[in-house]
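Enquirer: Here is my input; please provide its structure:
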Amino acid sequence: MAGSRSLARAHSKGYAAAAALLALGLLLALTGCGRAAASATGGRPTVVIGAKQFTEQWIIGEMYKQALTKAGYDVELKSNIGSTEIIDGALTSGQIDLYPEYTGVILQSLARDKSIPHSAHETFEKAKKYQETRGLTMLPPTPFQNKNAVAVKPAFAEKYGLKTIGDLNKAGHVRFAEYPDNIAGAFGYGEMVKKYGLKDTKVRSLNIGLQYKALDHGDVEAADVFTTDPQLARGNYTILKDDRSFYGFQNVAPVVHKKVLKEQGPEFAKTLNSINALLTEKAVQDLNRAVDTVRLTPSEVAEKFLKANHLL
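Expert: Alright, predicted model coming up:
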């Protein structure tokens, strides 16, 4: 997932029919502004959590807020802050105290590290080391990654024998769907074309979520997607292997001011860690689907997940 990603997946509050609520409950059970003055909650300052502008971040932000509130902390959530550069600025300027970020994004978009680590663990350790030079730190990462990937329709992959991103050269001219904020940048279309030596591709700018319809209708042959997109769970798309590790590793970890962890005490980090440990790729795909397809709110989805896992 690129650091410039700031457009939301399609979302609306919509309806919440009883049947959908029941189905979601079963599903989740299976998948498992400046800092405020000290509050009345144990004399600790209010913690301000930030989240970017897309479904997954809304849900994770809500989980953090609800679980911490239940644990007795005074918490404020600010969603829709924007791209990595914007939300990082909010963090370093003290407008927020923590937010969930993607480990590879920290290295490539913030630290400007041009190397790609060989493992998720190495990526996390390097990202944490960078953040600690700025008075920040990172809590342990989630099991899931949300990274960019290249998707095609299965019939297209079969016709040209496509297995890797570089194999797109076998297909001749390829129209490639990319979201506007990621045409340029460390994980962007331009760098991907260079990395894989793609010789005959043409980019088409489409907002996040629209690339699937474009693939289905034959308007494009390949598209940049995210590995936790709920659309991928249906098996209607083939993900081409990133055998040159262009997109790196993208587990999520809370980035937080060291001072905040000290002020809030050990149970604060323990509460966040208990949530992150449950966030597998399957669980996050299901959570995203509950918002984007079932049309529940991020708050509702977070609450149901936390209750199903005995964290509320």
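Enquirer: all contacts plus neighbour counts: C-alpha atoms, from now on.
Expert: Noted.
Enquirer: Let me know whether Pro143 touches Ala277 as I believe.
Expert: Yes - in this structure, Pro143 sits in contact with Ala277. The criterion is CA atoms under 8 Å, and the distance is 6.5 Å.
Enquirer: so Gly239 sits in a helix?
Expert: Let me fix one detail, which is that residue 239 is Ile and not Gly. No - going by DSSP: H, G, I helix; E, B strand; the rest coil, the assignment for Ile239 is strand, not a helix.
Enquirer: any idea how far the nearest residue to Ser109 once chain neighbours are set aside is from Cys33?
Expert: Nearest in space to Ser109, with sequence neighbours left out and distances taken as CA to CA, 6 or more residues apart in numbering, is Gly3 at 5.5 Å. Noted for Gly3: a distance of 22 Å to Cys33, by CA to CA, to the nearest Å.
Enquirer: out of these two, which sits in the more crowded spot?
Expert: Neighbours were counted for Gly3 and for Cys33 using other CA atoms under 10 Å; Gly3 has more, 24 against 13.
Enquirer: quick one, what contacts the more buried one?
Expert: For Gly3, the contacting residues are 83-85, 105-106, 109, by CA atoms under 8 Å, 6 or more residues apart in numbering.
Enquirer: Looking at these, which one is closest to Phe249?
Expert: Distances from Phe249 to the contacts of Gly3, taken as CA to CA, are shortest for Val105 (8.7 Å).
Enquirer: The closest one contacts Ala2, correct?
Expert: Yes - the pair Val105 and Ala2 qualifies as a contact (CA under 8 Å) at a distance of 6.3 Å.
Enquirer: Following up with a second sequence; could you model it the same way so I can compare the two?
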Amino acid sequence: MLRSTLVRTALAGVAVLGLAACGGGGDPLSGDSDAGSSPAPDKVTSITVGSADFSESQILAEIYGQALASKGVEVKQQSNIGNRETYMAAIKDGSVHLLPEYTGAALDYFKKGATETDENAAYDALKGALPSGLEVTDKSPAADEDTIVVTKATADKYNLKSLADLKAVSKDMVAGGSSEFKVREAGLKGLKEKYGVEFKEYKTLDAGGPLSTKALLDNQIQVSNFFTTQSVIKDNNLVQLEDPENILPPNNIVPLIRTDHKSDDIAATLNAVSAKLTTDSLTELVKRADVGKEQPAAIAKDWLAQNPLT
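Expert: Below is the predicted model:
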């Protein structure tokens, strides 16, 4: 996901220093710790769960963490670590042991230039791309994917249904969104290479946030990148353009865990949670945080009460 790569420079720097100071036992993924070559443990009694710098990641971390706590595991939350580069550094050095991740985005991190567009193929490729010491458990049917949107007025005006339809009119349009969307394959680069789409102008705003939303609704931009679990899409009747060339990767929710903290019981609990998550329910949970300003821990507690694990 593009959103999870946004850099908060100052916070990221503090997070890296703090995590490095409290990290346990060096980097098992580079052989600096005996833990890197250890098999999965028979039993795990404590675990640190990390999350990125956006509400959905924090909600998922709370859901997975509270589920593990209900099974007797001592859980510590390391919330709001930062962007992908920052939280990946944390799981590599052992500062955290578990993270909610996204299949396509994580695959691109570990295997640059990955081209898998099928969700099962992306998941399998991710498993093969992970370094020794990191694993994923089952992927969830729930997904949060990049989507390229226009207002209904713009879609009606230009008869837009697909990204391919933009080619004939894009030179008269202004696109806007995150700095990442401007340069990534799942963005302007892919639009130009796969669809021949080039815009009159690009305005750097935010990743599906209030700046992009206002600019889109005010017709200051006509095209932007949002995310499929954002309620702003449905609430504002935005049109998601189809992507026949598959420049937007599949992004199913998947727990990323260190091998030295993945017991059979831990994996079973994570899998039970993942199986119950849906994209629709995740959309509602994110809305409660972003619109209703509810706390991730309270949202997670509610979800688990409504979705008890067997």
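Enquirer: Overlay them and tell me the TM-score.
Expert: For these two chains in superposition, a TM-score of 0.83 is obtained (TM-score structural alignment, normalised by the length of the second structure); 278 aligned residues with a CA RMSD of 2.2 Å.
Enquirer: So between Val105 and Ala2 of the first structure, which is more surrounded?
Expert: Neighbour tally, Val105 of the first structure and Ala2, criterion other CA under 10 Å: the higher count belongs to Val105, 28 against 25.
Enquirer: Please, which helix or strand holds the closest residue in space to the more buried one that isn't next to it in sequence?
Expert: Nearest-residue entry for Val105 of the first structure: Gly3, 5.3 Å, with adjacent residues in sequence omitted and distances by CA to CA, 6+ apart. With elements taken from DSSP states H and E, nothing contains Gly3 of the first structure; it lies in neither a helix nor a strand.
Enquirer: Give me the distance between Gly3 of the first structure and Asp286 of the first structure.
Expert: 23 Å.
Enquirer: Gly248 of the first structure now?
Expert: Taking CA to CA as the measure, Gly248 of the first structure and Asp286 of the first structure are separated by 23 Å.
Enquirer: ok, now Gly25 of the first structure?
Expert: With CA to CA as the criterion, Gly25 of the first structure and Asp286 of the first structure are 11 Å apart.
Enquirer: out of those two, which sits in the more crowded spot?
Expert: Summary of the neighbour comparison: Gly25 of the first structure and Asp286, criterion other CA under 10 Å, with Asp286 having more neighbours (22 against 16).
Enquirer: tally of neighbours for the residue lying closest to that one once chain neighbours are set aside?
Expert: The shortest distance from Asp286 of the first structure to any residue that is not its chain neighbour, by CA to CA, 6+ apart, is 6.6 Å, and that residue is Pro230. Residue crowding around Pro230 of the first structure was assessed by other CA under 10 Å; the count is 19.
Enquirer: where along the first structure do the strands fall?
Expert: If you assign secondary structure with DSSP state E, the strands in the first structure sit at 47-50, 75-78, 98-102, 136-138, 148-152, 174-178, 201-205, 222-226, 238-240, 252-257.
Enquirer: Save those as CSV, and put in distance to Val294 of the first structure and mean neighbour count too.
Expert: As requested, those are exported to CSV (distance: least, CA to CA, whole Å; neighbours: other CA atoms under 10 Å):
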stretch, distance to Val294 of the first structure, mean neighbour count
strand 47-50, 25, 24
strand 75-78, 23, 18
strand 98-102, 24, 26
strand 136-138, 33, 22
strand 148-152, 23, 23
strand 174-178, 25, 23
strand 201-205, 27, 16
strand 222-226, 19, 25
strand 238-240, 24, 20
strand 252-257, 24, 24
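Enquirer: Tabulate those (TSV), appending distance to Thr164 of the first structure.
Expert: Compiled in TSV, the strands of the first structure are given as follows (distance: least, CA to CA, whole Å):
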stretch	distance to Thr164 of the first structure
strand 47-50	36
strand 75-78	39
strand 98-102	24
strand 136-138	33
strand 148-152	9
strand 174-178	14
strand 201-205	15
strand 222-226	12
strand 238-240	5
strand 252-257	25
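Enquirer: Looking at these, which is nearest to Asp216 of the first structure?
Expert: Among the strands of the first structure, strand 148-152 comes nearest to Asp216 of the first structure, with 9.4 Å by CA to CA.
Enquirer: Residues contacting the closest one, please?
Expert: Taking CA under 8 Å, 6+ apart as the criterion, the residues outside strand 148-152 of the first structure that touch it are 1-2, 165, 187, 215, 221-227, 237-242, 247.
Enquirer: Please consider this matter closed, and thank you.
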